[in-house]
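Participant: sequence first, then the predicted structure:
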Amino acid sequence: MISRRSFLATTAAATTAIAGHPLFSVAHADDGFLEITAGPTLKKLYHEDAKASDLWLYNGKTPGPEIRVTVGERVKVRLTNNLEEPTSIHWHGIRIANAMDGVSGLTQEPVQPGETFEYDFVVPDAGTYWYHAHNKSWNQVARGLYGPLIVDEATPAFDPEHDLTLVIDDWRLQKDGSLNVASLGHLMDWSHGGRFGNYLTVNGRSRPNFELKEGQAYRLRLINAANARIFSIAPESFGALVLAYDGQPLPKPEKPAYSPLLLSPAQRMDLLVTPERDFAFEELSGDTPYPFAFFKVQGRQDTKKAFLPLVPNPIPEPDLTNAKTYTIDMTGGAMGRMVETVYNGKVLTGEDFPRTGQLWAFNGVANLAEDPFFKIKRGESVILEVLNDTSFLHAMHIHGHHFRVIEREGATIDDGQPWRDTFAIGPSQSARIAFVADNPGKWLFHCHMLEHAAAGMNTWFEVI
């Protein structure tokens, strides 16, 4: 493993990046489809003298090409699978037609090696989203199969030079600087907190520099693409305000409600920054702050660039009085409460757990059951009561919908909580979330610590 000290020493000279969108392009076919290929790529993640890593990437880039569209626009993507195993693409946070959601085994058959699949949908909401592999995600996302999906407002709130996308990831590297592929699927990760890396990148680069202009307003779009790491940051340390969570704008920019802010796997956060001096993003979960992205502020400009207020997306408010309530009891994992667990219709015993890798359960069921967790009519309101009866934090994600957290044990919840598509729930904590089931189809509810999902923390519900 690469030590923190050696990591800091070898990355002291950060790579310079310009302000604006990542410089990744994606080709259009004659029929209007964006061509995206998932395939193996040898790429150096560490330094030039390090060994190249065996990555799986979209169009050979890490992260994959930024797909940028305008709200209400049609997205057409042709996925070609050049991997050695089946794959699919999930469009995280987008409220789209169920057949396009990209969940292998639930909404589509996985795309086999050498085959293609065409995704075709309309984006209903502006905001910061992302796309990633959704077949054996614990393996495919860890190797690099993800990219940003940015949906601009009808009139973009910021011009391109003041709108930056930052895709944050951690990689588990070996002493030679290459990705530790052999450790993928390790049951220690699956039964504990998930797969953590020892090397952070932003837009595929270690500790990059971004150049900003003093006194100008910038939108920084943060996307956590890590398998399991929760990033702990303090935006107030450089005067940032929060614009949006999970793509959904707040009524107005606001100071962080608490510090440090936690950015769980799959979550996004848009920040408003008007820099007066150089600053850095620091990861604060360790013993000492670790700066992982630097912002160099140039001289003050005479003309300030205006930006437009963000417009709320049309997400329906749940009717809490008449909502139907369903309870999920999360069990299992190391040091957790074990219950009778059913997997593929069979009660697991003894060696079944390590053999199948099914170490967690929702209501005593590991992974997708044949029948839905619940079935509900379109337009009805839902309250999910989530009980974390385990020793680990989980980042819970609902497909096809956005929700509000209406209650959290040990915390005061005010009215008007932000819309989310992924929320964190701590060990031995309970929480309640509410949403309107207005999108017909079969929808996944799972932990976005991807090893936890693979090891049983998946269920689904149906909107009819």
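Facilitator: All right, it came through fine. Residues are numbered from 1 along each chain as shown.
Participant: please count neighbours and contacts with C-alpha atoms only from this point.
Facilitator: Noted.
Participant: shouldn't R5 be within a helix?
Facilitator: Yes: counting by DSSP: H, G, I helix; E, B strand; the rest coil, R5 is part of a helix.
Participant: quick one: it from N198, how far?
Facilitator: Note on R5: its distance to N198, by CA to CA, to the nearest Å, is 11 Å.
Participant: can you pick out the residue with more neighbours from those two?
Facilitator: N198 (14 against 8; other CA atoms under 10 Å).
Participant: comparison target below:
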Amino acid sequence: MTTDLALARRHFLAGGAALGAAALLPRRPAFAAATEWRELTARPGKASLWEEGGPLADIWGYDGGVPGPVLRIPQGQTLKVRFRNRLEQPTTVHWHGIRIANQYDGVAGLTQDPVEPGAEFEYLVRARDAGTYWYHPHNRSWEQLARGLYGVLIVEEPGAKAYDRDVVLAFDDWRLDGERQIDTASLGAMHDWAHAGRLGNVLTVNARPYLRESARPGERLRLRVLNTANARVLNLRFAGLAPRVIALDGQPVTPHLLEAETLRIAPAQRRDLIVDLPGGEQVFKIDEVSRDPFTACEIVVAGPAAERAAALPDDIALPANPVPKALEMRDALPVDLRMEGGAMGGMREAMLHGERKAMRDLFEAGKVWSFNGIAGSHHDAALFTVARGRTVSMPIVNDTRWPHAIHVHGHHFRVLSRNGEEVTREQWRDTVLMEPEERVEIAFVADNPGKWMIHCHMLEHQAAGMMAWFEVT
């Protein structure tokens, strides 16, 4: 074990839960033609999560690997996926961040029946928006993602690229036991559900305990950064790289420098960065700095300099996506959303399946969070119903002691304000991080018909009541 890796693990263990052959992501997988079916199977597999060449942990993965295969498709085409379930549990595939047809959104109990062990389901994923997305289950998500069931979906923009190549960096944390296996005994622990969620004790990048990404002097890279953890908010420092942000959750932004070279990224969020590497050999370390800083991975610049047939474009801005952005606020449907519950919270009671329950009864039922006083499930009434094409204005209040990552299915929203102050740089996202006692206002055009989830992407919080759904008619 290297010194850097030992240091990383020691510090991460100190801040995580008690201690109780993943392949590298392919750099340039072939596009899936719109006329062909892509076979995708959820099944058990193995991964070396503790150290390179170390004990193999039992995982669940798409095609048996973690992360699952990188799926790429040109913008405007349809990815056709024939999904097979070879796990011991029912499951689904949710295409996170994709403005998809409702019947393919992959939410068990709301948009489809779960895919039973041994069964199949065919998904049609129309890629209207270019960008960085991912896919994961939406049945027992808190368990199935913790076992490794997720993958990356990239929708390619048309035209010439303003970078040499892109590099996927999928960050995840794992709770491993003394045998270096996934700590399955702690899955579903109510302490996790009532606090910050399931936090791990090992951090990986692309399921590698210490990823070393090779690069050539003078290369320009597009870093596609994803947080695939169940609940951990990451603070990643890209020291010396001077990253420029070009996209949030798949949606292009006006390029700008990453403040203090540090990225705060919540579960389910993505951030696309452009970095220009120097002409000489050098090693750039990417550190996790939430507590005691440690190195999570590194970019090793070495070898012959990058060669290009033509100079890269100076303009690194991405082309706009066709997300409806004309917000008619005067006629907007107002929907207040208040989050309550959790440890040290003020929630004393909430509605559960139409009955008012005291906190003790809610705890026994595994429900300790609420939206608008309802410990939610798919069986409850819709949070709201809105006519197609109308703007929804949603002030969200985090009346808890914990951060939450609120995710809206089927749509992208604009973050209008935080704690009463207007957000100056336009932000369109599908997941927004809210700090304790924070107030955020979002708005979106409800243009995608169907029933759509809204929930906290700290997955234990979702399972314990912090979820609802709305309908676009």
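Facilitator: Looks like it arrived, so ask away. In this text, all values refer to a predicted model and were calculated from it rather than measured experimentally.
Participant: quick one: TM-score?
Facilitator: Overlay of the two chains. TM-score (TM-score structural alignment, normalised by the length of structure 1): 0.91; 452 aligned residues with a CA RMSD of 2.7 Å.
Participant: re the thing from before, which neighbours do R5 and N198 of structure 1 share?
Facilitator: Residues touching both R5 of structure 1 and N198 (CA atoms under 8 Å, 6 or more residues apart in numbering): there are none.
Participant: ok, the corresponding residue of structure 2 for Y290 of structure 1 - contacts?
Facilitator: By TM-score structural alignment, Y290 of structure 1 lines up with F294 in structure 2. Applying CA under 8 Å, 6+ apart, we find F294 of structure 2 in contact with D4, L7, A8, H11, F12, D287, E288.
Participant: how do those look in structure 1, which are kept?
Facilitator: Compared against structure 1 with both residues aligned by TM-score structural alignment, their matches' CA atoms under 8 Å, these retain D287, E288.
Participant: of the contacts of F294 of structure 2, buried ones?
Facilitator: L7, A8, H11, F12, D287, E288 (16 or more other CA atoms under 10 Å).
Participant: between the residues you listed, which is closest to A196 of structure 2?
Facilitator: F12 (15.8 Å; CA to CA).
Participant: contacting residues around that closest one?
Facilitator: N201, V202, L203, F294 are the contacts of F12 of structure 2 under CA under 8 Å, 6+ apart.
Participant: show me the strands in the stretch 51-200 of structure 2, by range?
Facilitator: Counting by DSSP state E, counting those that start in this stretch, the stretch 51-200 of structure 2 has strands at residues 57-62, 71-74, 78-85, 94-96, 120-126, 131-136, 151-156, 165-174.
Participant: what range in structure 1 matches the longest one?
Facilitator: By that I understand strand 165-174 of structure 2. Under TM-score structural alignment, the match for strand 165-174 of structure 2 is residues 162-171.
Participant: please apply the same query to the fifth one.
Facilitator: Mapped onto structure 1 using TM-score structural alignment, strand 120-126 of structure 2 spans residues 116-122.
Participant: what is the neighbour count of the corresponding residue of structure 1 for F83 of structure 2?
Facilitator: If you follow F83 of structure 2 across to structure 1 using TM-score structural alignment, you land on L79. L79 of structure 1 has 22 neighbours, counted by other CA under 10 Å.
Participant: for the one 10 residues further on, same thing?
Facilitator: A count of neighbours around I89 of structure 1, defined by other CA under 10 Å, yields 25.
Participant: under the alignment, what does it map to in structure 2?
Facilitator: Checking with TM-score structural alignment, I89 of structure 1 has V93 as its match.
Participant: make sure that match is actually in contact with R140.
Facilitator: No: using CA atoms under 8 Å as the test, V93 of structure 2 is too far from R140 to be in contact (11.7 Å).
Participant: can you pull out the helices in structure 2?
Facilitator: In structure 2, the segments counted as helices under DSSP state H are 3-15, 141-144, 190-194, 359-364, 459-463.
Participant: contacts for the shortest one, please.
Facilitator: The one in question is helix 141-144 of structure 2. With contacts defined as CA under 8 Å, 6+ apart, helix 141-144 of structure 2 is touched by W60, P137, L187, G188, N230, L459, E460, A463.
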